[in-house]
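Enquirer: What follows is a protein structure lacking sequence information:
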């Protein structure tokens, strides 16, 4: 069941209205997609952050616009690079029976045997793209790396098949690898020079 998210329609003019919305502790946004025609809205900042934190980035939220109820996903958002505040959100209205694309975080589980031998785990891919109906979208995908040895890699193709969603990221993309442990450089050795006194003695003969 979708979690209810309270939104308010907003005027798009004048531009200064955006500033006043943010100053009031709300986030401006837009709803578009299935049965929605680019509706400008705003949502309480603290309520929105709590809803996403409690339910997940890929959760379905129920909103009401002009008496009509819509199911929406958080499709995109913009963050102030200095303050870290969410400046704008895009809410995608969805048909619950049609598949959509979404990015899902990859969570590495376990300690690889390569790391136990001194190797260094390097994760290079943190998100993959999947398709699923909105109610089947996973929040994260756990990937067991216990058997990953030094020099081994784990790729998108190693993600177990799941009937709820389909992974559409290139199967050859590497998710993580265990690099060999770094060997400290041995200090260079140089032959000790003979004392000058020895040369001097030879010259005197």
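Expert: Cool, the structure landed. These figures come from a predicted structure and were not determined experimentally.
Enquirer: Could you use CA atoms for every contact and neighbour count after this?
Expert: Fine.
Enquirer: Now do the helices in this structure.
Expert: Assigned by DSSP state H, the helices in the chain fall at 16-23, 45-55, 113-116, 196-204.
Enquirer: Quick check: which of those helices is buried the most?
Expert: Neighbour counts (mean count of other CA atoms under 10 Å) averaged over each of the helices of the chain peak at helix 113-116, with a mean of 17.
Enquirer: And the contacts of that helix?
Expert: 120, 121, 146, 147, 148, 149, 150, 151, 178 (CA atoms under 8 Å, 6 or more residues apart in numbering).
Enquirer: got the buried residues for stretch 33-47?
Expert: Using 16 or more other CA atoms under 10 Å as the test for burial, stretch 33-47 gives 39, 40, 41, 42, 43, 44, 45.
Enquirer: now these in JSON lines, with distance to residue 81?
Expert: What follows is these, written out as JSON lines (distance: CA to CA, whole Å):
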{"residue": "39", "distance to residue 81": "26"}
{"residue": "40", "distance to residue 81": "23"}
{"residue": "41", "distance to residue 81": "22"}
{"residue": "42", "distance to residue 81": "20"}
{"residue": "43", "distance to residue 81": "20"}
{"residue": "44", "distance to residue 81": "20"}
{"residue": "45", "distance to residue 81": "17"}
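Enquirer: Quick check: the farthest pair among those residues?
Expert: 39 and 45 (18.2 Å; CA to CA).
Enquirer: one more structure, for comparison:
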């Protein structure tokens, strides 16, 4: 889904001019890429925030650059470390007829049997890089973890054939793993053939009686 975003060309200036631009409710940025020279631009901060919230940052944006329509994707969003507001954005213009590489978030679905058995689900890698037609970029890649047991993992090789686009990571790229529950700090002692649990203090509960 293309999203039209109005941007304006701007002159590259000093830091003071960028500060003034941000104070006026705009965001400085740059557009570069397919059939376009690197161009400094500015865009409305509120409009950009609204579109990010509605469509995400993996969407194909249709930039209206002073009346000229350009298809582009976000390649970088710089934020203020303290406030979290957007300070600068980079757009890359693209050819809609050619595939491009993009990082897509991984979303876990289902209830893993390993979790039901007391294990812990870990996601060592939360994104995968895919090669896809711009008009077919997914918002997320869903992986069903229902059959993942304790001590096992789900890899790119397990999901590769489920999608029409190419996943660029190797088959052994780990998406999900289920680790066993932490070992309890107990030990067993046998008295008359009956196991007794010793508390973490090392003291037998019966000693206090």
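Expert: Structure's in. What do you need? Only a predicted model underlies this, so the values are computations on that prediction, with no experimental measurement involved.
Enquirer: Residue 203 of the second structure: how many residues sit nearby?
Expert: Using other CA atoms under 10 Å, residue 203 of the second structure is surrounded by 11 other residues.
Enquirer: Quick one: buried ones out of the contacts of helix 113-116 of the first structure?
Expert: Burial by neighbour count, judged by 16+ other CA under 10 Å, picks out 120, 121, 148, 149, 150, 178 from the contacts of helix 113-116 of the first structure.
Enquirer: Touching, the first one and residue 178? I think so.
Expert: Yes - using CA atoms under 8 Å, residue 120 of the first structure is in contact with residue 178, at 5.3 Å.
Enquirer: For the residue sitting nearest the centre point of the second structure, give its distance to residue 137 of the second structure.
Expert: With distances taken as CA atoms, centre = their mean, the residue of the second structure nearest its centroid is residue 105 (3.8 Å). Per CA to CA, to the nearest Å, residue 105 of the second structure is found 11 Å from residue 137 of the second structure.
Enquirer: could you measure the nearest residue to residue 108 of the first structure once chain neighbours are set aside against residue 137 of the first structure, distance?
Expert: Spatial nearest neighbour of residue 108 of the first structure, chain neighbours left out: residue 143 (5.0 Å); criterion: CA to CA, 6 or more residues apart in numbering. Taking CA to CA as the measure, residue 143 of the first structure falls 17 Å from residue 137 of the first structure.
Enquirer: how close does the residue lying closest to residue 30 of the first structure once chain neighbours are set aside get to residue 57 of the first structure?
Expert: Counting by CA to CA, 6+ apart, residue 30 of the first structure lies nearest to residue 40, which is 4.5 Å off, once chain neighbours are set aside. According to CA to CA, residue 40 of the first structure and residue 57 of the first structure sit 21 Å apart.
Enquirer: Enumerate every residue touching residue 140 of the first structure.
Expert: For residue 140 of the first structure, the contact set (CA under 8 Å, 6+ apart) comprises 104, 105, 106, 107.
Enquirer: again, 6 Å this time
Expert: Contact analysis of residue 140 of the first structure by CA atoms under 6 Å, 6 or more residues apart in numbering lists 104, 105, 106.
Enquirer: for the closest residue to it other than its chain neighbours, what are its contacts?
Expert: Leaving aside its sequence neighbours, residue 140 of the first structure sits nearest to residue 105 (CA to CA, 6+ apart; 4.7 Å). Contacts for residue 105 of the first structure were tallied using CA under 6 Å, 6+ apart; they are 126, 127, 140.
Enquirer: what's the answer for residue 90 of the second structure, then?
Expert: 29, 30, 74, 75, 76.
Enquirer: Looking at those, which one is closest to residue 167 of the second structure?
Expert: residue 75 (18.8 Å).
Enquirer: For the lengthiest strand in the first structure, buried residues please.
Expert: Using DSSP state E to define each element, the first structure has its longest strand at strand 68-79. Neighbour-count burial for strand 68-79 of the first structure flags 70, 71, 72, 73, 74, 75 (criterion: 16+ other CA under 10 Å).
Enquirer: same question, stretch 176-187 of the first structure
Expert: So for stretch 176-187 of the first structure, counting by 16+ other CA under 10 Å, buried means 176, 177, 178, 179, 180.
Enquirer: wait, doesn't the residue nearest to residue 30 of the first structure sit right on residue 32?
Expert: No - in this structure residue 40 of the first structure lies outside contact range of residue 32 using CA atoms under 6 Å: 9.0 Å.
Enquirer: list the contacts for residue 65 of the second structure?
Expert: When contacts are counted by CA under 6 Å, 6+ apart, residue 65 of the second structure is found next to 7, 8.
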